Structure formats: structure tokens, C-alpha cells
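Undergrad: prediction below, plus the sequence it came from.
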Amino acid sequence: MATLLGYVPILTLLLVSGGIAGIALLAPRFLAPHRPTRRKHLPYESGMVPIGPAQRRFPVKFYLVALLFILFDVEIIFFYPWALQLRALRGLALGEMALFVSILVIGYVYAWRKGAFEWER
């Protein structure tokens, strides 16, 4: 039971942040005036009359670049706890991180060879 008391601040943080998020999402629904009109539901086009559909198709290249950015950005996060515990973990951690980095480099080289980083062809 004594070890669970260490989690009380985390639970408090989650409850407070969830409460603030709930209030921020629900307060406008109850406090703001709601008068929908046809003009308000039109897509915003800088005051111009909309021509054609509001949604345009983006090339897949945008999504590929975003996906690669997120992939490599999230993987970099794993370096921080490893760097903090490197002395305690010793050689095993260094070997596992070398394996992790080699897998990342293989993925990076694969994406590079496939032309994922070229903006235009």
C-alpha cells in the first residue's frame, strides 16, 4: 500500500488535466450562442464564392514525408532514457542500442533508396 502512495500525484495530475480538458470542450457548447445559418456552414474561401468541392486531394508524398518524420522523431525519444541509464546498464545496453540504431539506419537507407526523401521527380 505504501508503494501506491507514490502514484497519487500522477493520478491527481491526470484528474486535474482531464477536468480542465472536459471543461474546455463542454463550456462553449453551453455558454456560447448557437445560431446556425446557411452562410455559416459554407467553407471559408476568403470571402470568395466557393468553386468546386471544399476538399482537395493531396499527393501521397506529403503523407509519406509526414510519416517518415514521425517515425524517426519518435524513435529518437528512446535515446533519452537510454542515455540516463547507460552507466547502470553497462555493455549490454550499448550493444542493444547499437542494434536499435542499425535497424534505424537500415530503414533510413531503404527509404532513401526508394526516393522517399526526394520532393519532386
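TA: Sure thing, it's come through. Numbering: from 1, shown residues only.

Undergrad: contacts and neighbour counts: CA atoms only from here.
TA: Fine.

Undergrad: just the element for the spatially most central residue of the chain, please.
TA: Geometric centre of the chain, nearest residue: residue 70, 6.9 Å, by CA atoms, centre = their mean. Assessed by DSSP states H and E, residue 70 sits inside helix 60-77.

Undergrad: which outside residues touch that helix?
TA: The contact list for helix 60-77, computed with CA atoms under 8 Å, 6 or more residues apart in numbering, reads 104, 116-117, 119.

Undergrad: repeat that with 10 Å
TA: 100-101, 104, 107-108, 111, 116-120 (CA atoms under 10 Å, 6 or more residues apart in numbering).

Undergrad: alright, now check it against this:
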Amino acid sequence: MNLVITILTITITLSLVLAIVSFWLPQMNPDAEKLSPYECGFDPLGSARLPFSLRFFLVAILFLLFDLEIALLLPLPWGDQLHNPAGTFFWATAVLILLTLGLVYEWVQGGLEWAE
């Protein structure tokens, strides 16, 4: 019970100190220059709906697919501690072969080519 009271006291004290310090800080007076967006050479008043290349979307989907593959295979080194490590490595190999075949298919179909 003493630990709970200590944590609550520290939390409330820290919150009050931060609230009081925020009133002592100077007020920010932004001007029009600071409120305007950074343009970077683009027309800020133009249409925000610009055509998007489907190639970028396909590469992003492929990246997510193979990133997910790596995330699923990360616990593989601990698979030998299971009661059936051969089965674990068999299924991991099957997933790798399936995804490699998918990558080869994308490559053959030209999904990874930028120039047409």
C-alpha cells in the first residue's frame, strides 16, 4: 500500500509541477510566416489529388509482404527448442520457398521493372 501511495504522490506532484511551469513559459506569438506551410517548390494552392504511380504501390506491397516474412521467421532460431524442431524447419522452408516463387513470378511478369 505504501508503494501505491508513493507512486500516486510522485505522479500528482510531477503533473502539478509541469502544469505550473507551463504557465511561466513565454507565450508563443506565431506570425504569418511561421503559420504558412513549407512549400518546397510545389504550388500550395493546387490540387492535393495528384495521380499516383501504380509501380510505387506495387513495390510498397512487395516490401510489406517480405517484411512480414522476415517478422514471421525471426523466432526461427528458437524453433529447435520445441518438441518437433524438424516440423518447424519444414514449415519455415515451405514458407520461404512459397515466397521465393512469388518473387520470381513478380520478376518474370515485370512487376519489378521501372521502365516499360
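TA: On my side now, so go ahead. Remember, predicted model here, so these are calculated numbers, not experimental data.

Undergrad: TM-score of the superposed pair?
TA: Overlay of the two chains. TM-score (TM-score structural alignment, normalised by the length of the second structure): 0.58; 91 aligned residues with a CA RMSD of 3.4 Å.

Undergrad: still on that earlier bit, drop anything exposed from the contacts of helix 60-77 of the first structure.
TA: Among the contacts of helix 60-77 of the first structure, those scoring as buried are 104, 108 (criterion: 16 or more other CA atoms under 10 Å).

Undergrad: the first structure: strands as residue ranges?
TA: Counting by DSSP state E, the first structure has no strands at all.

Undergrad: what span of the second structure lines up against the helix holding residue 70 of the first structure?
TA: Using TM-score structural alignment, the residues of the second structure aligned to helix 60-77 of the first structure are 54-71.

Undergrad: how distant is the matching stretch from the center of its chain?
TA: 12 Å (CA atoms, centre = their mean, to the nearest Å).

Undergrad: mean shift of it relative to the first structure?
TA: Aligned to the first structure and superposed, stretch 54-71 of the second structure gives a mean residue distance of 0.6 Å (mean CA distance after the TM-score superposition for the first structure).

Undergrad: can you point out the buried residues in stretch 12-23 of the first structure?
TA: Buried, per 16+ other CA under 10 Å, within stretch 12-23 of the first structure: nothing.

Undergrad: okay, it sits on what stretch of the second structure?
TA: Stretch 12-23 of the first structure maps onto no residues of the second structure, going by TM-score structural alignment.

Undergrad: what does stretch 100-111 of the first structure give?
TA: If you align by TM-score structural alignment, stretch 100-111 of the first structure falls on residues 95-106 of the second structure.

Undergrad: list the contacts of that stretch.
TA: Residues contacting stretch 95-106 of the second structure (CA under 10 Å, 6+ apart): 58, 62, 65-66, 69-70, 72-73, 89-94, 107-113.

Undergrad: quick one on the thing from earlier: mind listing which of the contacts of helix 60-77 of the first structure are in helices?
TA: 100-101, 104, 107-108, 111 (DSSP state H).

Undergrad: tabulate these (CSV), appending distance to residue 50 of the first structure.
TA: Shown next, in CSV, are those (distance: CA to CA, whole Å):
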residue, distance to residue 50 of the first structure
100, 50
101, 49
104, 45
107, 43
108, 42
111, 39
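
Undergrad: which one of the residues you listed is nearest residue 44 of the first structure?
TA: Ranked by distance to residue 44 of the first structure (CA to CA), these are led by residue 111 at 37.3 Å.

Undergrad: residue 82 of the first structure and residue 64 of the first structure, how far apart?
TA: From residue 82 of the first structure across to residue 64 of the first structure, the span is 28 Å (CA to CA, to the nearest Å).

Undergrad: tell me, how many neighbours does residue 61 of the first structure end up with?
TA: 14 (other CA atoms under 10 Å).
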